[in-house]
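Engineer: Sequence and predicted structure below; questions after.
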Amino acid sequence: MSTPLIFDHRAVRLHRDRAARRQAEVLPILQAATDHLIDRLDDMARPFATALDIGGRGLVCRALAQRGISTVALDISAPQAALSDAPALCSDLETLPFAAHSFDLVTACLSLHWVNDLPGLFAQIRHILRPDGLFLASLPILPTLGPLRKALETAELAVSDGVSPRVSPLPTQQSCAHLMQRAGFALPVVDSDVLDLRYRTLGALMADLRAAGETNALALRPRGMTPRMLFPAATAMLEDTDEGSFAMPLHMAVLSGWAPAPTQPKPLAPGQFQHNLGEYLADGA
């Protein structure tokens, strides 16, 4: 069965090419997301010698280098890959050009949500990890950009005859957990984090999305002229607040999972437990 074509990879690449020149405009947001991810790495007792960073915009590579981890950077955009102070490759993210058991660690900070075949990519990541290697990633999840999606849909219904796909679909935290389990990672953990962001105008939000390379790259995105009143109508909906700004929080799922290894702890099978939970609950009553 072929993978559905949800995203236009040429558009994704062009958007990230442009973002490489404008990264300074959104650097505080990108750095905060990087810090949130790398903080999880500092909780790991296991050392890592070699890493692959996917789409880290140079920020993740520098953080790993500070921890003495030799890193290779991978990005769909050559200008983005060049931002890393490390050996870098430009490649389609649907097919990873690495042999099995190549890395101790694979990281991805807000860079996998434009991939058409996420289950296949997760399986490839597990394949290139050495036994007991770690996959550590963050993905934007719903309800990120929910207010923008609602405003654009409502405005487009008001000014035209239908609704066009203008905001990328995002996974949920639960679907991220299913992806980790399906790919066969051991001891998978998926939790959530939020960056609280506010904007005074829709124009400022759109400028940040362009500077981050996060504008519409859907394969079915509208290609014709945008209705003249669409953005003014959406602007009126978003900016009609007493505070003079509107919230647009970035919700992230933070994923960690290990390539299976014989040395890892294994959950007990049913019937192997030595103590009855009911006894402890009764004692505490």
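Structural biologist: Arrived safely, thanks for sending. Residues are numbered from 1 along each chain as shown.
Engineer: CA only for contacts and neighbour counts going forward, please
Structural biologist: Noted.
Engineer: quick one: the strands in the stretch 101-250 of the chain?
Structural biologist: 103-109, 129-140, 186-195, 198-199, 246-247, 250-258 (DSSP state E, counting those that start in this stretch).
Engineer: Can you give the contact residues for the longest one?
Structural biologist: Applying CA atoms under 8 Å, 6 or more residues apart in numbering, the contact partners of strand 129-140 are 37, 41, 100-113, 125-126, 170-171, 250-261, 264.
Engineer: What residues does residue 276 make contact with?
Structural biologist: No contacts exist for residue 276 under CA under 8 Å, 6+ apart.
Engineer: how far does stretch 245-255 stretch from start to finish?
Structural biologist: End-to-end span of stretch 245-255 (CA to CA, to the nearest Å): 31 Å.
Engineer: I only care about the contacts of strand 129-140 that end up buried; give me the PyMOL line for that.
Structural biologist: The PyMOL selection below is limited to those of these classed as buried (16 or more other CA atoms under 10 Å):
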select buried, resi 37+41+102+103+104+105+106+107+108+109+110+111+112+113+125+126+170+171+250+251+252+253+254+255+256+257+258+259+260
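Engineer: Could you save the strands of the stretch 101-250 of the chain as CSV and add columns showing distance to residue 269?
Structural biologist: Below are these laid out as CSV (distance: least, CA to CA, whole Å):
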stretch, distance to residue 269
strand 103-109, 29
strand 129-140, 21
strand 186-195, 15
strand 198-199, 48
strand 246-247, 46
strand 250-258, 20
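Engineer: Compare the ones you listed and give me the one nearest residue 160.
Structural biologist: With CA to CA as the criterion, residue 160 lies closest to strand 246-247 of those, at 25.3 Å.
Engineer: same for that closest one, what does it pack against?
Structural biologist: strand 198-199 (3 or more CA pairs under 8 Å, 6 or more residues apart in numbering; DSSP states H and E).
Engineer: For residue 215, find the nearest of the strands of the stretch 101-250 of the chain.
Structural biologist: strand 129-140 (13.8 Å).
Engineer: by how many degrees do the closest one and strand 186-195 diverge?
Structural biologist: 30 degrees (axes from the mean of the first three to the mean of the last three CA atoms, to 10 degrees).
Engineer: how about the helices in the stretch 1-150 of the chain?
Structural biologist: Using DSSP state H, counting those that start in this stretch, the helices of the stretch 1-150 of the chain run over residues 9-22, 27-41, 59-65, 78-81, 118-128, 146-159.
Engineer: Comparison target, given below:
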Amino acid sequence: MERIFDQDLVTANRLRARRRLETGTDFLLEIAARELSERLSLVERRFEQAIELHGGTGATGRLALQTGKIDRLDRVETHRDFSVDGEPLTEAPFEAVPLEPQSVNLVLSPLALHLTNDTPGVLVQIRRALKPDGLFLAAIPGAGTLGELRDVLLTTEVDLYGGASPRVIPFPDIRDVGGLMQRAGFTLPVIDEESFTVRYDNLFSLMRDLKAMGMANPLLGRSRKPVGRAFFLKAAERYAERYADPDGRIRATFSIIFVSGWAPHESQQKPLKPGSAKMRLADALDPTRGPRPTTKGDT
């Protein structure tokens, strides 16, 4: 298994962000929490035992409980400081799922799986922890996330130093996530993606927000060589040239992949055998349906 992320640094970044939580910087977790709870509210069943897995602020668990679909919810985190108002937590490493096989009915994972080195292994752990016909819901930052920042940092470093090191982490493609779900043994997977555009005064306010969210660079291959002020000034200038609106504020894209999948159970609908379909695929598709809208907001 190739290790991409420094897990000690991932944990330290997330914990630092939690301890210094600043107003408004948890907006991505709030978006994920609302979307996951809305999806949960549409499921026609109750869940006796649910787990929020590395949810940071606990927002996803709180909103999920408000749906009335859950009898009991526990949280798993890397440190007791993620507790809200002294609630009990199960402490576990970031890539561990400390649950007995077939012990829970629902697992919620908001904005954490993109930072795991062994994502297939973590998904297998989650699927094994679910009882038959248990549900997994996740929100995962996708490939479009921070594309503008990646572009300006890369081109600026090449221009100034003749080479570049990774400064923005890789995010998974929606097709890759679908493949990982099937590989882990989930059934009836449903996967969709939404993009959110957030506007900032400048590059420096964006980077401050990312640090406050715990999204500082945790890549093992990151450069340890410090860059001068000239680098960031040039990058900020290039960002404004390429990705600013008429009012001068810059745009930052956050794409979130929403995932649901079930632990196998004999009662679930089985896929049709090849060649047994009763209608053509073209007839099943709605040609009038356009792409999902982009939600814009200011921060």
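Structural biologist: That came through, no problem. Only a predicted model underlies this, so the values are computations on that prediction, with no experimental measurement involved.
Engineer: Can you calculate the TM-score here?
Structural biologist: TM-score for the superposed chains, counting by TM-score structural alignment, normalised by the length of structure 1: 0.91, backed by 276 aligned residues with a CA RMSD of 1.9 Å.
Engineer: looking at the strands of the stretch 101-250 of structure 1, which is closest to residue 18 of structure 1?
Structural biologist: So among those, strand 103-109 is nearest, using CA to CA, at 18.4 Å.
Engineer: how big is the offset of the closest one relative to structure 2?
Structural biologist: Mean deviation of strand 103-109 of structure 1 relative to structure 2 after superposition (mean CA distance after the TM-score superposition for structure 1): 0.5 Å.
Engineer: hmm, who's touching that strand?
Structural biologist: 33-34, 37, 48-56, 60, 125, 128-130, 132-139.
Engineer: angle of it against helix 118-128?
Structural biologist: 150 degrees.
Engineer: Onto which residues of structure 2 does strand 103-109 of structure 1 map?
Structural biologist: Counting by TM-score structural alignment, strand 103-109 of structure 1 pairs with residues 104-110 of structure 2.
Engineer: and residue 250 of structure 1, what pairs with it in structure 2?
Structural biologist: Per TM-score structural alignment, residue 250 of structure 1 is aligned with residue 254.
Engineer: ok, the closest residue to its match other than its chain neighbours - how many residues close by?
Structural biologist: Excluding the flanking residues, the one nearest residue 254 of structure 2 by CA to CA, 6 or more residues apart in numbering is residue 145, at 4.2 Å. Per other CA atoms under 10 Å, the neighbour tally for residue 145 of structure 2 reads 22.
Engineer: again with residue 136 of structure 1
Structural biologist: Residue 136 of structure 1 has 22 nearby residues by other CA under 10 Å.
Engineer: how close does the equivalent of it over in structure 2 get to residue 270 of structure 2?
Structural biologist: Per TM-score structural alignment, the equivalent position to residue 136 of structure 1 in structure 2 is residue 137. Note on residue 137 of structure 2: its distance to residue 270 of structure 2, by CA to CA, is 21 Å.
Engineer: What of residue 144 of structure 2?
Structural biologist: 33 Å.
Engineer: So if I had to pick from the two, which one is more boxed in?
Structural biologist: Between residue 144 of structure 2 and residue 270, counted using other CA under 10 Å, residue 144 has the larger neighbour count: 19 against 9.
Engineer: quick one: contacts for that one?
Structural biologist: Contacts of residue 144 of structure 2 (CA under 8 Å, 6+ apart): 171, 195, 253-255.
Engineer: count of residues packed around the nearest residue to residue 170 of structure 1 once chain neighbours are set aside?
Structural biologist: Nearest non-adjacent residue to residue 170 of structure 1, counting by CA to CA, 6+ apart: residue 141, 5.3 Å away. Neighbourhood size, residue 141 of structure 1 [other CA under 10 Å]: 25.
Engineer: Over to residue 34 of structure 1?
Structural biologist: 21.
Engineer: Please verify my assumption that it contacts residue 61.
Structural biologist: No. Residue 34 of structure 1 is not in contact with residue 61 according to CA atoms under 8 Å; the separation is 10.0 Å.
Engineer: follow-up on the earlier one: quick check: the farthest pair among the contacts of residue 144 of structure 2?
Structural biologist: 171 and 195 (13.4 Å).
Engineer: Where in structure 1 does stretch 198-212 of structure 2 align, residue-wise?
Structural biologist: Using TM-score structural alignment, stretch 198-212 of structure 2 pairs with 197-211 in structure 1.
Engineer: which outside residues touch that stretch?
Structural biologist: 15, 18-20, 22-23, 25-26, 215, 235, 238-239, 244-250.
Engineer: how does it look with 6 Å?
Structural biologist: Stretch 197-211 of structure 1 has contacts (CA atoms under 6 Å, 6 or more residues apart in numbering) with 19, 22-23, 215, 235, 245-249.
Engineer: Out of these, which is nearest to residue 229 of structure 1?
Structural biologist: residue 235 (9.9 Å).
Engineer: List the contacts of that closest one.
Structural biologist: residue 202.
Engineer: That one and residue 198 of structure 1, how far apart?
Structural biologist: For residue 235 of structure 1 relative to residue 198 of structure 1 (CA to CA), the value is 14 Å.
Engineer: same deal with residue 229 of structure 1?
Structural biologist: Counting by CA to CA - residue 229 of structure 1 and residue 198 of structure 1 are separated by 24 Å.
Engineer: For residue 221 of structure 1, find the nearest of the helices of the stretch 1-150 of structure 1.
Structural biologist: helix 9-22 (10.6 Å).
Engineer: So which elements touch that closest one?
Structural biologist: helix 78-81 (3 or more CA pairs under 6 Å, 6 or more residues apart in numbering; DSSP states H and E).
Engineer: Show me what the helix it packs on packs onto, helices and strands only.
Structural biologist: Counting by 3+ CA pairs under 6 Å, 6+ apart, helix 78-81 of structure 1 packs on helix 9-22.
Engineer: what range in structure 2 does the helix it packs on sit on?
Structural biologist: Against structure 2, helix 9-22 of structure 1 falls on residues 7-20 (TM-score structural alignment).
Engineer: What residues of that stretch count as buried?
Structural biologist: 7, 9-15, 17-18.
Engineer: Equivalent analysis for stretch 138-147 of structure 1, please.
Structural biologist: 138-145, 147.
Engineer: about what we covered before: turn the helices of the stretch 1-150 of structure 1 into TSV, including distance to residue 181 of structure 1.
Structural biologist: Shown next, in TSV, are the helices of the stretch 1-150 of structure 1 (distance: least, CA to CA, whole Å):
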stretch	distance to residue 181 of structure 1
helix 9-22	26
helix 27-41	20
helix 59-65	25
helix 78-81	29
helix 118-128	10
helix 146-159	27
